[in-house]
Every structure is written in structure tokens, then in C-alpha cells.
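J.: Predicted model and sequence below, questions to follow.
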Amino acid sequence: MTSEGTQKTQLLPALRSKNYRLFFAGQGISLIGTWMTQLATIWLVYSLTNSPLMLGVVGFTSQIPSFFLAPFGGVFVDRFSRYRTLIGTQIMAMIQSLALAVLALTGVIQIWHIIALSLFQGFINALDAPARQAFVPELVERREDLANAIAINSTMINGARLIGPAIGGLLIARVGAAYCFLIDGLSYIAVIAALLAMKVKPWRFSVARGNPLQQVREGFVYAFSFPPIRAILLLSTLVSLMGLQNTILVPIFAEDILKGGAETLGFLMAASGVGALSGGIYLATRQTILGVGKLIALAPTILGVGLIGFSLSKFLPLSLFAMLFVGLGTILQIASSNTFLQTIVEEDKRGRLMSLYTMSFLGMIPLGNLMGGVVASHIGAANTLIIDGIACIIGSVIFYRQLPALTKIVLPIYEQKGIVKSVR
């Protein structure tokens, strides 16, 4: 290996693992298509209906299955091969995107089609998200590389979040939303091929104790009886419920407040992606898990300030600047919380804990989307985001006050697992 390659693996040690490199390459391509589809969907919905409420409804249907089904998805992930599960979910997601493309290209697409296919995608995500989160530890050959792998994942997601909307906005303006759906469907070929190219150890089937409902209950008891995990899940719930409503309200700002079009929407989403990518790169280059609690505490404040600034702006450059902070705060919250939970969880409960994290994150977004759409239709999108920003800042302050007590509980676990040397 060249000295340059050695430096890269020292800086990004997770890339030493071949399976992780394959995962990184496949996901990197596919996620660009996913973000293009997300942008195209909200633009198409607003074009068809001109309704903030319908934006909320579509956002609700796409992710509400995660709220109800993620805990059972976690039980499934703890009992069956995560590798084979992911291959299945990626094939189904490809079919969903190609169905959207066919309907849009033939010009017959209606709002109920979008709602039905969004609901189908939600069912896929309820199983895919916990499987994906729990599969990452199987991809790295060294346990100490896990935190770096999770941080690289976040960087990859938000690199796609930067590139995808920018390309999507241009494509929508030039040739229409249908081609975004088509490219997304074809991009799944890359991740499926990467998964099939991996050499994965045979899955060790664990003996299940109790029925699925009992296992779901065991996961809840484990998570909520441990104060650090409980605090992380509650803060994640608040941020997802309030802080991420901006994702379905941005088209209103792009068209009605900033007097732009699809390209403006793409620029706003890309600006959020730049902030998120910056945060992801910072997390990927951190050398220690210590201090992650302070990042989790700070992130909602950054997000809240960005939301308030964006809601007050009527000038595109200022709006783009505010969206940088929205993206930065969002990724610091999501990735830092994920890193923390993956680091301390007991292995036999990993799938169930990550399903609860999925429930607190993805599962609460639909409720937030629906609430945001209803509130925005009554008091306006700008006032809605101001309320959201204030709620995030309050949550940040409450968590920060709990942090010293939570840190005392967590440090001995880090020592026991050998993640850090003695920190006493």
C-alpha cells in the first residue's frame, strides 16, 4: 500500500475492511438517487396540489410504518441474516422507484399513486433501517473502527444529500421529475451488486427467547431503564418531531417566499447538504468517542438557530446560509446519537435498540410532517419553523443539564468494552 493509502486508512480506518469499502461505494451511488427522488416527490406533490397539508400527508404516509413496525423489524433483524434482509429490501425499493418513474413518464400519475407508493416505501424502511444500522458492525474487521464507520456513513449520506438535490433540481427544471425517479431506480443496481460481491460470515442463528411481542417488550425495557439510552432516544424524538418539519415545508419557501422554482428548491436542499457534509467530515475524522455527549447536546441548538434564521429570511443568500446550520445541526444530532448507541449496546439487543432509534428518528418524522403541514396551513410556514426552532433549543438545554450524570454512567462501560483506556 502506498504512503498516501496508508494515511487514508489511518484517517478513515473503517476503509481497511473490504466489505465496508463495497458498502460505501454501492450506497454512495444509490443515495444520490434517493435524495433526487425525495426532492422530486415533494416538488411533484406541491405542483399537483399546491397544498402544504398534502405535503404533510405524503411525508406522513412515507414514514409512519417506521413508527409502528420498526420494533418488530428490530426483532426480525436480531433473529435473521441482516445481509439477506438488506438484499431483499433494496430490491423492493428499486421496484418502488421504477413504479413511480413509469407512472410519471406516462403522464398518468395522481396524488393517490404517490401516497400509496410512499406508504409502500415506508414498509420497506421499517425493516431496512434497523437492518442497515445493525449490519454496519459486521462490515468492519476491527471493533475500534466502528465509530469511524458510522461517521463515514453519515458523511456518505450527506455527500449524497448535497449532490442529489442539486442534480435533482436541475433535472426537474429541464426534463421533469420522472427522470429523477428513473435514475433512482437504476441506482439500486449499484448497492445490490456491492452486497452480492461481499464475503460475509455465515449468520449465526440465535435461539429466540419468547414470542416477538415479548422480545419487543424486552427491547423497550432495556432501552428505557438505562438513563443514557433513554435520554438519547427522547432527544432524538423531539428533534425528529419538531426539527425536521423543514424538509416538507421548504417548497413553500422556495416558491412563495423566495419566488423561485425547482432550481431554488435544489439549491436550498444542497445548502443543507453542505452543512451536513461538513458535520459528517468532522465526525469521520474524530479520533475518539469521548466528547460525543457534548455534540449531542449542542446539535439541537445549532438546528434551532438555523430554523429560526431560515424562517425569517426573504433573501436567497441568507436563506442558503441558514440552511447550512440546519444541515449541520441535523447531522451532528443523528450521527452522534447513532455512534453512541452502537458503541454501548449489548450485541444480542443491537437490532432492537436500533429499531427503537429508527422509531424515535424516522418514526417521528411522519407525525412531525403531518403536524407541520396542518400548523403551516393555519399560521404559515415561517411561524411554524420558528416554533420548531425554539422547541429544539429547549430540548438541547434540558439534555445538557443531564449530561454530567449521564457521562458518569457511560465511562465505565467504555472501559469495560475496551473502547477507551482508563479515563478515571
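T.: That came through, no problem. Numbers count the residues shown, from 1 in each chain.
J.: From here on, just use CA atoms for contacts and neighbour counts.
T.: Noted.
J.: so what's residue 266 up against?
T.: Listed by CA atoms under 8 Å, 6 or more residues apart in numbering, the contact set of residue 266 reads 39, 165-170.
J.: Please tell me which one of those residues counts the most neighbours.
T.: residue 165 (33 neighbours; other CA atoms under 10 Å).
J.: Does that one lie in a helix or a strand, and which?
T.: Assigned by DSSP states H and E, residue 165 falls within helix 146-174.
J.: Need the residues that contact the host helix or strand of residue 214.
T.: Assigned by DSSP H and E, residue 214 belongs to helix 212-224. For helix 212-224, the external contacting residues (CA under 8 Å, 6+ apart) are 71-72, 74-75, 209, 229-230, 349, 352-353, 356.
J.: Please apply the same query to stretch 346-356.
T.: Outside of stretch 346-356, the residues within contact range by CA under 8 Å, 6+ apart are 70-78, 129-131, 133-134, 216, 219-220, 223, 233, 341-342, 345.
J.: The same query, at a cut-off of 7 Å, please.
T.: The contact list for stretch 346-356 (CA atoms under 7 Å, 6 or more residues apart in numbering) reads 70-71, 73-75, 77-78, 130-131, 133-134, 219, 223.
J.: List the buried residues in it.
T.: For stretch 346-356, the neighbour count (16 or more other CA atoms under 10 Å) marks 349-356 as buried.
J.: circling back: redo the contacts of stretch 346-356 as CSV? Include distance to residue 255, secondary structure and neighbour count.
T.: CSV is the format used below for the contacts of stretch 346-356 (distance: CA to CA, whole Å; DSSP: H, G, I helix; E, B strand; the rest coil; neighbours: other CA atoms under 10 Å):
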residue, distance to residue 255, secondary structure, neighbour count
70, 35, helix, 31
71, 38, helix, 30
73, 38, helix, 29
74, 40, helix, 30
75, 43, helix, 26
77, 42, helix, 28
78, 45, helix, 24
130, 36, helix, 32
131, 37, helix, 29
133, 36, helix, 22
134, 40, helix, 25
219, 44, helix, 22
223, 43, helix, 23
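J.: on that earlier part again, any idea how far the helix holding residue 165 is from the chain center?
T.: Centroid displacement of helix 146-174 relative to its chain, using CA atoms, centre = their mean, to the nearest Å, is 11 Å.
J.: how many neighbours does residue 197 have?
T.: Other residues close to residue 197 by other CA under 10 Å number 12.
J.: same question, residue 175
T.: 10.
J.: Return the residues in contact with it.
T.: Applying CA under 7 Å, 6+ apart to residue 175 gives no contacts.
J.: if we can go back for a sec, which helices and strands does the helix holding residue 165 pack with?
T.: Using 3 or more CA pairs under 7 Å, 6 or more residues apart in numbering; DSSP states H and E, the elements in contact with helix 146-174 are helix 18-49, helix 262-285, helix 316-344.
J.: Second structure for comparison follows:
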Amino acid sequence: MSTGPGADSAPAPNSHDDAVRSAALHHKPAPATSPEPGSKGGTFSSLRIRNYRLFATGQVVSNTGTWMQRIAQDWLVLSLTGSSAAVGITTALQFLPMLLFGLYGGVIADRCPKRRLLVLTQAAMGLTGLALAVLTLSGHVQVWHVYLTAFVLGLVTVVDNPARQAFVVEMVGPADLRNAVSLNSANFQSARLIGPAVAGVLITAVGSGWAFLLNGLSFVAPIAGLLLMRTAELHKVDRAPRGKGQLREGLRYVAGRPDLVWPIVLVGFIGTFGFNFPIWLTAFVNDVFHAGAGTYGLLNTLMAGGSLVGALLAARRGSSRLRLLVGAALLFGLLEITAALAPSYWVFAALLVPIGMFGLTINVTANTSIQLATDPAMRGRVMSLFMMVFVGGTPVGAPLVGWVTDAYGARVGFLAGGAVATLAAVGVGLVLARVGGLRLKIDLRRGRTHVAFVPRERPETQPAEGLAAVA
């Protein structure tokens, strides 16, 4: 099996104790058989690869349409019902299939040609946008239509997400994987700068239906890009054969890898409780600032600007250390708490920029560290578990956060989400420090690093094997 030079095939779960111990000690993902590969070609190095350029071009078009639909969908539900909880239900239904069937999507992605799968899933996503456009423009749309469309879109995403995540390495190879994942995020956030602004104008001028129509048509671009790829230039990855027990095999693989388990646990808490921005922003715009769809689009655009900065910084970064993941999660939670207490609109709006930046850093760092530490034959299943936990927790978190927001106000709802993210970052950080044999050192002297994790001092009588067992 080969994926090109520097192929990142990992050893079997029982054979890499030393790699896991070293990874935990230095707070970075465990290498497979060699140090983590990294591109030295600059921020946009992956774009030199023709297949990836086609993919990225198609994605920026469809991502813009997707963000237009998200804004229009949230505002349509709020207009039809007047309830933040209803917005939360829509979000929950869109991610419920990932929670229920996400791991099966990973099995399908590992078994089937990913390029062919993506052509089918992108076409299905386009059809959901067109269906919602017809219902809205004809004046027949009801809230249950939006619920149903969101659920169908979630079913398609179950297969699309792990296939798309795992397909990146086939386009660029392991050496450029981190750069490509970061550029994918920059691509998504660039579309997020444009989509909400365009959606706000469209909703105000002609209604939500035109945003849905443009989103449906936008999927022509990624489908064309996938069909125009040169298959001979894709990095070959062996597909998992059909067989029983592949789902359990994937779970056992992750369970034996602390460098995979704890990042997934952290993003699970943050994805479930800390990323409910459709609920919070609609509530702030409607109930706190008493504004309209244009303001909602502007707030999303500001957050996207911060996310784009975070993505470009991640593309330049040479490593994906777990301490960066924990630190970004901690700052993300604290900023959410601060924004919830913001005294004015402009302070609230300004805080959304760093919130977007650190939220994106969490996503990219967790994504790349997990992909680089995973055997290529298991990547679809591992990434489906990652996405299932990251976005699949939304059906649990969104209705709860929506209820808290409706019952106690937008500020309390936002503050509660930030508090959960903060506590999760502290808890996982302490666990990783313990697993890695580290302790917190505080040194307030001038010229010293004031706060740092350092290796625990080991008594001379303690054998090395004992430390290895703890680490």
C-alpha cells in the first residue's frame, strides 16, 4: 500500500506505545512510522496540484451557496415561528443523521471510490437546495418543509463528510495534507465572508427563495471539478474490503489511541455546546439588538473574517500540537463568555472576529492531528467518528441551548455554551498532561516563561517502566 512519498501508514494499535507516549509528552499527534510530514512550499503550496485546484475552485462556489442557504434557512424558520428553539430544532435535524449513522458513512467511504461518492453526494445536496427554492418561491413553504429538507441534507452529509475529508490526502499526498486541510478551511471561511452578506441582501430585497435557488445551482461547480480530475494523478490508497465487524474495528482502533481519543472528546463538547451560533446570533439580533436579516448576515461575516485569518495562520503553521488545540479551546470558551456579557452591539460584533479565529483553529488542529496519526485504511472511519462527535452532538446540544436561550435570554444561552467549552478545555488539558507525565509550572520571575507544562520529576527508585505505564 502506498500513498506516495512519506506515506503515513500507522502501526497496529497494539504496537505504538512509544509513539503515543512521545506524542503525549510533547503534546502533538503520534507519528505513524516517521515524523509528521509537512509541506515547505508556503501558505498556498497545495494549489500547485491540478486536481486540488479543481476541487478548491468548485468548493468555494458551492460553499458560498451553502452559507447563503444557512443564513436564509435560519431566518426563514425564525420568520415562520418566532422561536429560537425552532431554529435549534432545524439545526438539530440537519446533524441528527450524523449522530445516528455517522460511523456507517465512514465504512462506506473506506470501501468505495471517494471521487465517485462525492459526485453523487454533491448532486444530492444541490437537489435539496432546489427543492427548498421551489417551495419558498411558490409561497407554499411551511416550517416542516424546512425540517424535512434539513434532515435529508443531513443524511447525504453522513457519506459526503468522511469521503471529502479522506479524499484530500488522495489529491495532495501526506506531505501536503496539513496545508490542504487548512486551505479547505480558508476556502470555507472565504465563502462565509461572501455568502451571509449576499444572503442578507437577497432576503431583504426579494426573499429567502432566491438564496436557496442559487445554492442549488452552485453545486454544478464542484461536480464539474470532480469530473475533470486526472485520476492517474491521484495518490492511491487501498480501499477496505467488504467484511463484517468493520465498524467495531474502527472503534477499537480509536479506543487504543489516546492521541485520537482526547482530541475527539474535546471537540465533542465544543461542537455540542459551543458552536450553536445560528441560535445565539438570531436571538441577539432579534431580542437584544432589535435588528434584521442584514445585521444577522453582518455578524456572520465578521465571524467568518476571523475564521479566515485562523485558517491562513494554520496553513503557515508547521505542526498541529495538542497543546495548541487545548489552548485555542480555552480561549474560545473565554471569549464566548466575554461576548455574552458585551455591553454594546459593536463590542459584541468585534469579539466575534477572535471567536471565529480560535474556533477555526480548533477545527483545523484537531482535523489534521487526527488524520496524520491515522492509518490510511482506517481514515474514513476515524474521520466519520470525529465528525459524528463534532457535529453529531448538535441534535443534543442545539435544542437544549435553544430552550435555555428562549427561557433565560440570549446572553445566558451564549454564556452557558462558553462555560462548557472552557471547562472541557481545562479538563482535557489536565488529562493530557497526566497521560504525558507533565505538570503545570508557574514562574512569575522576569524573563521566564510564566506558565508552562514540564515533565514530572521522577524519583530515582522509580523504574522507567513505571513512568512508561503512566505516560
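T.: Perfect, thanks for sending it. Since this is a predicted model, take the numbers as computed values, not measurements.
J.: Relative to residue 414 of the first structure, which of the contacts of residue 266 of the first structure is nearest.
T.: Residue 414 of the first structure lies nearest to residue 165 out of these, by CA to CA, at 38.5 Å.
J.: Can you name the residues that contact that closest one?
T.: 35-36, 39, 266, 269-270.
J.: would you list those in CSV and tack on distance to residue 365 of the first structure?
T.: Shown next, in CSV, are those (distance: CA to CA, whole Å):
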residue, distance to residue 365 of the first structure
35, 16
36, 19
39, 16
266, 21
269, 17
270, 20
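J.: Which of the helices or strands spans the counterpart of residue 98 of the second structure in the first structure?
T.: Aligned by TM-score structural alignment, residue 98 of the second structure pairs with residue 66 of the first structure. Secondary structure assignment for residue 66 of the first structure, by DSSP H and E: helix 52-79.
J.: Comparing that helix with the second structure, how large is the average distance?
T.: Taken against the second structure, helix 52-79 of the first structure registers an average deviation of 0.7 Å after superposition, with mean CA distance after the TM-score superposition for the first structure.
J.: Run the angle between that helix and helix 18-49 for me.
T.: In terms of direction (axes from the mean of the first three to the mean of the last three CA atoms, to 10 degrees), helix 52-79 of the first structure departs from helix 18-49 by 160 degrees.
J.: Packing partners of helix 52-79 of the first structure?
T.: helix 18-49, helix 111-139, helix 212-224, helix 246-252, helix 350-361, helix 365-379.
J.: Following superposition onto the second structure, what is the mean distance for the helix holding residue 165 of the first structure?
T.: In the superposition against the second structure, helix 146-174 of the first structure averages 1.1 Å from its aligned positions (mean CA distance after the TM-score superposition for the first structure).
J.: related to what we said a few turns ago, tabulate the helices and strands packed on helix 146-174 of the first structure in JSON lines, adding columns for distance to residue 197 of the first structure.
T.: Rendered in JSON lines, the data for these read as follows (distance: least, CA to CA, whole Å):
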{"stretch": "helix 18-49", "distance to residue 197 of the first structure": "8"}
{"stretch": "helix 262-285", "distance to residue 197 of the first structure": "25"}
{"stretch": "helix 316-344", "distance to residue 197 of the first structure": "25"}
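J.: Which part of the first structure matches stretch 153-160 of the second structure?
T.: Per the alignment by TM-score structural alignment, stretch 153-160 of the second structure matches residues 121-128 in the first structure.
J.: should've said stretch 204-213 of the second structure
T.: The alignment of stretch 204-213 of the second structure onto the first structure (TM-score structural alignment) spans residues 173-182.
J.: So for residue 152 of the first structure, which of the helices and strands packed on helix 52-79 of the first structure sits nearest?
T.: That would be helix 18-49 among these, by CA to CA, at 8.4 Å.
J.: What is the closest one packed up against?
T.: With contacts taken as 3+ CA pairs under 7 Å, 6+ apart, helix 18-49 of the first structure sits against helix 52-79, helix 111-139, helix 146-174, helix 178-197.
J.: Figure out which of those is closest to residue 395 of the first structure.
T.: helix 52-79 (21.0 Å).
J.: what's the angle between whatever helix or strand comes next after the closest one and helix 52-79?
T.: Next helix or strand after helix 52-79 of the first structure toward the C-terminus (DSSP H and E): helix 82-105. Counting by the same axes, to 10 degrees, helix 82-105 of the first structure lies at 160 degrees to helix 52-79.
J.: average distance between stretch 22-29 of the first structure and the second structure?
T.: Relative to the second structure, stretch 22-29 of the first structure is 0.6 Å off (mean CA distance after the TM-score superposition for the first structure).
J.: gap between that stretch and the chain center?
T.: 16 Å.
J.: so that stretch aligns onto which residues of the second structure?
T.: The aligned range for stretch 22-29 of the first structure in the second structure is 54-61, by TM-score structural alignment.
J.: same thing with stretch 293-313 of the first structure?
T.: Counting by TM-score structural alignment, stretch 293-313 of the first structure sits on residues 322-342 of the second structure.
J.: do stretch 336-349 of the first structure as well
T.: Under TM-score structural alignment, the match for stretch 336-349 of the first structure is residues 365-378.
J.: Distance from the matching stretch to the middle of the chain?
T.: A distance of 14 Å separates the centroid of the chain from that of stretch 365-378 of the second structure, by CA atoms, centre = their mean.
J.: swap in stretch 354-364 of the first structure?
T.: Here the centre of mass of C-alpha atoms in stretch 354-364 of the first structure, compared against the chain's by CA atoms, centre = their mean, lies 10 Å away.
J.: same question, stretch 369-381 of the first structure
T.: The chain centroid and the centroid of stretch 369-381 of the first structure are separated by 22 Å, computed with CA atoms, centre = their mean.
J.: ok, and what's touching it?
T.: By CA under 7 Å, 6+ apart, the surrounding residues in contact with stretch 369-381 of the first structure are 52-53, 55-57, 59-60, 245, 248-249, 384.
J.: Turn those residues into CSV, columns for distance to residue 151 of the first structure.
T.: Formatted as CSV, the contacts of stretch 369-381 of the first structure follow (distance: CA to CA, whole Å):
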residue, distance to residue 151 of the first structure
52, 34
53, 35
55, 31
56, 30
57, 32
59, 26
60, 28
245, 24
248, 26
249, 28
384, 31
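J.: so which of those comes closest to residue 392 of the first structure?
T.: residue 245 (11.7 Å).
J.: can you pull the contacts of the closest one?
T.: So residue 245 of the first structure contacts 368-369, 372 (CA under 7 Å, 6+ apart).
J.: corresponding residue for it in the second structure?
T.: With TM-score structural alignment as the criterion, residue 245 of the first structure matches residue 276.
J.: residues in the first structure aligned with the helix or strand that residue 452 of the second structure is a member of?
T.: Taking DSSP H and E as the definition, residue 452 of the second structure sits inside strand 451-455. Following TM-score structural alignment, strand 451-455 of the second structure has no partner segment in the first structure.
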